[in-house]
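Colleague: the amino acid sequence is not available; the structure is as follows:
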């Protein structure tokens, strides 16, 4: 699996920005994922920018204003930016939407990440990245969430406070009215939670009310919170469902549990505590005693490994 976070995106743009000619007049982002790299490029190149639909309608963004109409003579050369190219169909649709403007502008296209063999679909590409791949900025809208497991508290909704977590009426009130956090639009494969089985009804009501679509809900079959505390096996419970199934990603809220799930399953885990992907070797970069996570150590370890293999 290939994963890129916001820092990776920024560094990739900075490393490749030299390839972009300095005679562009405007940067145009392809909604939604292309808006972030387009904005970064516009900031670094000190150029105005806008989104694809606003550009078609003659609008640009201006500091301190929602937007303004532009004189078509103001811009000649325009760079249209998306975050990635996979099959190339999305970029093809983008180009088709701009056909009527080709006589008025010199349009060129860029993508930050492209699949191997798809470099010729754009004029500028920054990095070749194979699949499967996930990006931090749109991971909750990925097309394969039906093959993923999700924790609930700390992912789909906030965690209960100590006062709410009374295994009684206050906790039931929390379950029914918890504040949503990250709600995917696509269907989730399995919800795997340490919530007790006796709270299934309340959990299902909240999921329905908040538009969460899923195939399966796996809960902890223990009598009460004290038994759950004695068992102290949250990571093991979640890993059991994830390990021997076709699921290829787990979304976990708590870093220590994410490390544990990864250790048991040897499968990647995305942690919402720090929005980082935990891979097989990353457990070596986590200090259990201090509770600190050092993702840069993994990058160093991978470089050493590649040199040895090379």
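Modeller: Yes, it's here. Being a predicted model, the structure only gives us computed values, none of them experimental.
Colleague: switch to C-alpha atoms for all contacts and neighbour counts from now on
Modeller: Noted.
Colleague: near the nearest residue to residue 60 once chain neighbours are set aside, how many other residues are there?
Modeller: Using C-alpha to C-alpha, 6 or more residues apart in numbering and skipping the chain neighbours, the partner closest in space to residue 60 is residue 50 (4.9 Å). Number of residues near residue 50 (other C-alpha atoms under 10 Å) recorded here: 25.
Colleague: cool, residue 200 as well?
Modeller: By the other C-alpha under 10 Å criterion, the neighbourhood of residue 200 contains 16 residues.
Colleague: in a strand, it, correct?
Modeller: No - with DSSP: H, G, I helix; E, B strand; the rest coil as the criterion, residue 200 is helix rather than part of a strand.
Colleague: presented hereafter is structure B, for comparison with structure A:
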């Protein structure tokens, strides 16, 4: 009888021990080392990380790294980035450091590093470039889509405004039609399903400066476009919308403009309506980045 009770007790103990083991666990894997950040959060608030002496930190970023800046380089070992991955090793056991990581897509990720005596082993910081939704804010009603504008016709007897050379014209870049572009220029929350999803806000390295000068036949709008990014950008007259005092104005351009990285170009646009002094002129334009398969929304307001 005692043997039966003992065997029953051992069986129950074994079954309980098996039930407490997590399903799918692997005895050859350590604890989870990954922590996730939002890139939008990091651009406004630095990430707080702890790095022990001799410990390793892996930064897994959403775009290739173009620069790493820190005033406390002697406190960390930072080898050359491996594409979008940065590896840090702590060299001190106390103190603090600032770390700034610039990305190829124009965004950045700052961190505040606190050093400890060590023993934390390895950490992986994963940064996601995904838009955040503020559920506390009301969602605006969809904006009606703007219809296709008619083609511009020059006045009879007027000399052509632009006479581009066919030999010097650059090959056209395939872009969506104007109806799609008008949808992209609407608020992001009101985009229809047919609009390309890779549409991003204006980065800090892309600048648009307008100059307005009066001509006899029409108003010529001259724009200075500065591309401080890592890839060329293409600007097309089909991708621009100009409004004067809330009224949309037709625009003509000689040809598509390609602005190389680190380059600044002057671009002329012809407005079919004369702009009176003091008028409120707004411009919305899409810059196409073929390397990132994305559009950047750039704007100039009330100039």
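Modeller: On my side now, so go ahead. Owing to the predicted nature of the structure, the values given are computational and were not obtained by experimental measurement.
Colleague: where does the TM-score land?
Modeller: Remark: TM-score between the superposed chains equals 0.30 [TM-score structural alignment, normalised by the length of structure 2]; 155 aligned residues with a C-alpha RMSD of 6.4 Å.
Colleague: quick revisit: so what's the residue nearest to residue 60 of structure 1 up against?
Modeller: With contacts defined as C-alpha atoms under 8 Å, 6 or more residues apart in numbering, the neighbours of residue 50 of structure 1 are 26-29, 59-61.
Colleague: rerun that using 6 Å as the cut-off
Modeller: 28, 60-61 (C-alpha atoms under 6 Å, 6 or more residues apart in numbering).
Colleague: residues near residue 17 of structure 2, how many?
Modeller: Residues near residue 17 of structure 2, counting by other C-alpha under 10 Å: 10.
Colleague: distance of it relative to residue 34 of structure 2?
Modeller: 29 Å (C-alpha to C-alpha, to the nearest Å).
Colleague: from the contact counts, what lies against the helix or strand encompassing residue 52 of structure 2?
Modeller: For residue 52 of structure 2, the enclosing helix or strand under DSSP states H and E is strand 47-52. With contacts defined as 3 or more C-alpha pairs under 6 Å, 6 or more residues apart in numbering; DSSP states H and E, strand 47-52 of structure 2 has these neighbours: strand 108-116.
Colleague: correct me, but residue 3 of structure 1 touches residue 134?
Modeller: Yes - using C-alpha atoms under 6 Å, residue 3 of structure 1 is in contact with residue 134, at 4.9 Å.
Colleague: most neighbours among the contacts of residue 50 of structure 1, which one?
Modeller: Using other C-alpha under 10 Å as the neighbour criterion, residue 28 leads those with 28 neighbours.
Colleague: how far away is that residue from residue 51 of structure 1?
Modeller: For residue 28 of structure 1, the distance to residue 51 of structure 1 - C-alpha to C-alpha - is 5 Å.
Colleague: narrow the contacts of residue 50 of structure 1 to those in strands?
Modeller: 28, 60-61 (DSSP state E).
Colleague: the closest residue to residue 287 of structure 1 other than its chain neighbours: neighbour count?
Modeller: Setting aside the residues directly before and after it, residue 287 of structure 1 is nearest to residue 293 in space (C-alpha to C-alpha, 6+ apart), at 6.4 Å. Close neighbours of residue 293 of structure 1, defined as other C-alpha under 10 Å, add up to 19.
Colleague: residue 293 of structure 1 and residue 150 of structure 1: what is the separation?
Modeller: Residue 293 of structure 1 is 21 Å from residue 150 of structure 1, where distance means C-alpha to C-alpha.
Colleague: any chance of the contacts of residue 50 of structure 1 in CSV with distance to residue 203 of structure 1 as columns?
Modeller: Formatted as CSV, the contacts of residue 50 of structure 1 follow (distance: C-alpha to C-alpha, whole Å):
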residue, distance to residue 203 of structure 1
28, 43
60, 45
61, 43
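Colleague: C-terminal to the strand or helix carrying residue 39 of structure 1, what's the next element?
Modeller: Per DSSP H and E: residue 39 of structure 1 is located in helix 35-45. Downstream of helix 35-45 of structure 1, the next assigned helix or strand under DSSP H and E is strand 49-51.
Colleague: tell me the helix or strand right after that next one.
Modeller: Following strand 49-51 of structure 1 toward the C-terminus (DSSP H and E): helix 52-56.
Colleague: elements contacting that next one?
Modeller: Secondary elements touching helix 52-56 of structure 1 (3+ C-alpha pairs under 6 Å, 6+ apart): none.
Colleague: could you list the buried residues of it?
Modeller: With burial defined by 16 or more other C-alpha atoms under 10 Å, the residues of helix 52-56 of structure 1 counted as buried are 52, 54-55.
Colleague: am I right that residue 225 of structure 2 sits in a strand?
Modeller: Yes - checked against three-state DSSP, residue 225 of structure 2 lies within a strand.
Colleague: re earlier: looking at the contacts of residue 50 of structure 1, spot the one nearest residue 200 of structure 1.
Modeller: The closest of the contacts of residue 50 of structure 1 to residue 200 of structure 1 turns out to be residue 28 (C-alpha to C-alpha; 46.8 Å).
Colleague: surely the closest one touches residue 80?
Modeller: Yes - between residue 28 of structure 1 and residue 80 there is a contact at 4.6 Å, judged by C-alpha under 6 Å.
Colleague: for the host helix or strand of residue 173 of structure 1, buried residues please.
Modeller: Using DSSP H and E, residue 173 of structure 1 sits within helix 169-177. Residues 171-172, 174-177 are the ones in helix 169-177 of structure 1 that count as buried (16+ other C-alpha under 10 Å).
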